[in-house]
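Undergrad: quick one, fold the following:
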Amino acid sequence: MAEGHTHFIVFANEKGGSGKSTSAVHIAVALAAAGRRVAALDMDTRQRTLARYLENRLATTRRLNVELPMPLFDTFDPAKGVPIEARLAELAAEAEIVVIDTPGRDDPDARAAISRADTLVTPINDSFIDLDLIGQVDAETYKVRRPSFYAELVWDARKARGKRDGATVDWVVLRNRLQHIEARNMKRVAQAMGELSKRVGFRIVPGLSERVIFRELFPKGLTLLDLAAIGEPGIAHIAARQELREMVSSLALPDWPARRIAAAG
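TA: Model prediction:
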């Protein structure tokens, strides 16, 4: 498929522990399960969480001789001498959707990837600690005082994208781990996030709750869509799978066949 028709989904967050790589893997596999040609690129050459997850998944298919939805995947290594722009162009020629997991730090390659995003996904835990990444909140009123450095970084990336080809970046903030937040605090976080979204221009989407199952799935590279491979699903597993379906649908990707993921898994 020509590069101009490739949709780039970039997962980016400079704070660790937000479920960024887990969310990226599940989105990539869900899209592959729906019949889309998907490529996944891990830009964190040190941790390689996304790549390791998919390597485990590939090993499971070979060990058990089963077929599982599988995106193409690779790790971006600047030492190979191929610029990030060139690598993205190569992936765009192979896939209709490219899912990118950026490292939890600011570097030129990560900024270049963000500026190529059609959909920019920033997962955050539902707390003021994580919200501080994109907006500073008053200690007394809990009102947003000003956008933070990361919101400015995204603003710069959006301007670069608009200048390059006139396209817009759909910025999505993914609220993860909702159920472990005390009710009053959760309400305050939601209010501050809603206020901030209007000021800096992002959509708020419910993400994945904190569940033990995610830690159990990683060694085998399985996702919530692979319940048949996991065994008899419990109620918690089914609820988590429904969260995934809703999260993918909320991204509002072009030509997304929602009914196909509803039948998957």
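Undergrad: contacts, neighbours, all on C-alpha from now
TA: OK.
Undergrad: now the strands: where do they sit in this protein?
TA: Under the criterion DSSP state E, strands of the chain are mapped to 7-11, 38-42, 72-75, 97-101, 119-125, 135-137, 144-147, 170-176, 203-206.
Undergrad: okay, the ones you listed, which one's buried deepest?
TA: Compared across those, strand 97-101 shows the largest average neighbour count, a mean of 28 (mean count of other C-alpha atoms under 10 Å).
Undergrad: any idea of the angle that one forms with strand 7-11?
TA: 20 degrees (axes from the mean of the first three to the mean of the last three C-alpha atoms, to 10 degrees).
Undergrad: next one: strand 97-101 to chain centre, how far?
TA: With C-alpha atoms, centre = their mean, to the nearest Å as the basis, strand 97-101 stands 8 Å off its chain's centre.
Undergrad: what's in contact with it?
TA: 6-12, 20-21, 24, 28, 36-44, 50, 91-92, 113 (C-alpha atoms under 8 Å, 6 or more residues apart in numbering).
Undergrad: rerun at 6 Å
TA: With contacts defined as C-alpha atoms under 6 Å, 6 or more residues apart in numbering, strand 97-101 is touched by Thr6, His7, Phe8, Ile9, Val10, Phe11, Val38, Ala39, Ala40, Leu41, Asp42, Met43.
Undergrad: compare with the first, here's sequence two:
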Amino acid sequence: MTQPQVIVVGNEKGGAGKSTLAIHIVAGLLHAGRRVAILDLDLRQRSMSHFFAHRAAWTAANGVTLPMPSEPDLGDGKALARADEAEQIATFERAFAEAQDADVILIDTPGGDTPLARAAHAKADQIVTPMNDSFVDFDMLGAVDPVTLELLKPSTYSEAVWEARKVRAIKEGRHAAIDWVVITNRLAVAEARNRKRLEERMLKLAKRVGFRVGPGLRDRVIYRELFPFGLTVADLSNEVRPVAVSLAHVAARQEMRNLMQSLGLDAATLPALDAAA
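TA: Sure, this is the predicted structure:
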């Protein structure tokens, strides 16, 4: 049996769009015909788990069939969050073992340095780190000089990922090195001078600590308005459209394709979607 690919969506900062990115990657993989298992380690919020619960309820109520991931049981998230480290890790290991029959295991991690987040990163084949289009989020990757904006040093999180990659390469060989992709998420539509400065620093840091920079999702209402139904733009079709469809939805689907391509994942075969004029 081949081992499933493990994708970890993580950083140590909340509000960067980890769960939004995670559900879109899962939806893209499902529409590409992959068997996907999900583990939501953000034990207090469980946004990804809630999303797919909404999906199951909406499709059942509307007589629609859409692909679904499997989700090993982590139990009561809030209770697990209060448990000691040993119990948390044991629960995670059991759930991870249950997911081994999937093609891809996607793990959504909390915004912080926790035992579960560290355990998940250690298992990753690919780490996807979203960040908002801002120096506020860049601080999660590296520190810059407040006067010159020159890069000073990698952040604690960057060093932690670097260490995880080094340990993985030593343990399993160079071929098993973790692929780290930083996604600029929630991009504003208008180009800005601030973004150019940010991109320059990101490229410098990428060379220094070894990540790739990929395209993310723009700050569109579309992504948020579909969440209550458990749907993404990949799920919309001429039969599945809980909201009015416009050309913006078609553009969002192309953004999603670009995201999947940048991660080196299978291109989704999306259902036909006719936008209103």
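Undergrad: could you dump the strands of the first structure to CSV with distance to Asn56 of the first structure?
TA: Output for the strands of the first structure, formatted as CSV (distance: least, C-alpha to C-alpha, whole Å):
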stretch, distance to Asn56 of the first structure
strand 7-11, 20
strand 38-42, 14
strand 72-75, 12
strand 97-101, 17
strand 119-125, 23
strand 135-137, 36
strand 144-147, 39
strand 170-176, 24
strand 203-206, 27
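Undergrad: and for Arg241 of the second structure, the neighbour number?
TA: 14 (other C-alpha atoms under 10 Å).
Undergrad: looking at the contacts of strand 97-101 of the first structure, which is nearest Arg158 of the first structure?
TA: Proximity of these to Arg158 of the first structure (C-alpha to C-alpha) peaks at Val10, which lies at 12.8 Å.
Undergrad: what does that closest one correspond to in the second structure?
TA: The equivalent of Val10 of the first structure in the second structure is Val8 (alignment by TM-score structural alignment).
Undergrad: and if you look at Thr61 of the first structure?
TA: Aligned partner of Thr61 of the first structure by TM-score structural alignment: Thr59.
Undergrad: Arg46 of the first structure too?
TA: By TM-score structural alignment, Arg46 of the first structure lines up with Arg44 in the second structure.
Undergrad: next: Leu227 of the first structure.
TA: By TM-score structural alignment, Leu227 of the first structure lines up with Leu236.
Undergrad: repeat that for Trp171 of the first structure.
TA: Aligning on TM-score structural alignment places Trp171 of the first structure opposite Trp180 in the second structure.
Undergrad: what's its match in contact with, if anything?
TA: Gln126, Ile127, Phe211.
Undergrad: recalculate using a threshold of 10 Å.
TA: Contacts for Trp180 of the second structure (C-alpha atoms under 10 Å, 6 or more residues apart in numbering) come out as 7-8, 124-129, 161-162, 165, 206, 209-213, 263.
Undergrad: ok so, going back, give me the neighbour count for the match of Leu227 of the first structure.
TA: Per other C-alpha under 10 Å, the neighbour tally for Leu236 of the second structure reads 22.
Undergrad: now it: closest residue in space that isn't a chain neighbour?
TA: Leu273 (6.7 Å; C-alpha to C-alpha, 6 or more residues apart in numbering).
Undergrad: show me the contacts for that neighbour.
TA: 233-241, 245-247, 249-250 are the contacts of Leu273 of the second structure under C-alpha under 10 Å, 6+ apart.
Undergrad: give the aligned range of stretch 98-106 of the first structure in the second structure.
TA: Going by TM-score structural alignment, stretch 98-106 of the first structure sits over residues 105-113 in the second structure.
Undergrad: returning to what we had before: now the match of Thr61 of the first structure: closest residue in space that isn't a chain neighbour?
TA: Using C-alpha to C-alpha, 6+ apart and skipping the chain neighbours, the partner closest in space to Thr59 of the second structure is Thr65 (6.2 Å).
Undergrad: cool, and Glu85 of the second structure?
TA: The nearest residue in space to Glu85 of the second structure (C-alpha to C-alpha, 6+ apart) is Pro115, at 6.4 Å.
Undergrad: and if you look at Thr232 of the second structure?
TA: That would be Leu226: by C-alpha to C-alpha, 6+ apart, it lies 6.0 Å from Thr232 of the second structure.
Undergrad: and the aligned partner of that neighbour in the first structure, how far from Lys80 of the first structure?
TA: In the first structure, Leu226 of the second structure lines up with Leu217, judged by TM-score structural alignment. To Lys80 of the first structure, Leu217 of the first structure is 31 Å away according to C-alpha to C-alpha, to the nearest Å.
Undergrad: neighbour-wise, which of those two wins?
TA: Comparing Leu217 of the first structure with Lys80 by other C-alpha under 10 Å, the one with more neighbours is Leu217, at 17 against 7.
Undergrad: which residues touch Ser18 of the first structure?
TA: Neighbours of Ser18 of the first structure in contact, by C-alpha under 10 Å, 6+ apart: Thr122, Pro123, Ile124, Asn125, Asp126, Asp130, Leu174, Arg175, Asn176, Arg177.
Undergrad: present the residues you listed as a markdown table; the columns should include distance to Ser148 of the first structure.
TA: Rendered in a markdown table, the data for the contacts of Ser18 of the first structure read as follows (distance: C-alpha to C-alpha, whole Å):
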| residue | distance to Ser148 of the first structure |
| --- | --- |
| Thr122 | 14 |
| Pro123 | 16 |
| Ile124 | 14 |
| Asn125 | 16 |
| Asp126 | 17 |
| Asp130 | 11 |
| Leu174 | 17 |
| Arg175 | 18 |
| Asn176 | 20 |
| Arg177 | 22 |
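Undergrad: and those residues, which two are the farthest apart?
TA: Thr122 and Arg177 (13.7 Å).
Undergrad: list residues touching both of those two?
TA: With C-alpha under 10 Å, 6+ apart as the test, Thr122 of the first structure and Arg177 both reach Ser18, Gly19.
Undergrad: residues touching Leu224 of the first structure, list them.
TA: Applying C-alpha under 10 Å, 6+ apart to Leu224 of the first structure gives the contacts 26, 29-30, 213-214, 217, 230, 233, 237-245, 264-265.
Undergrad: from those, which land in helices?
TA: The helices, defined by DSSP state H, take in 26, 29-30, 213-214, 217, 230, 237-245 from the contacts of Leu224 of the first structure.
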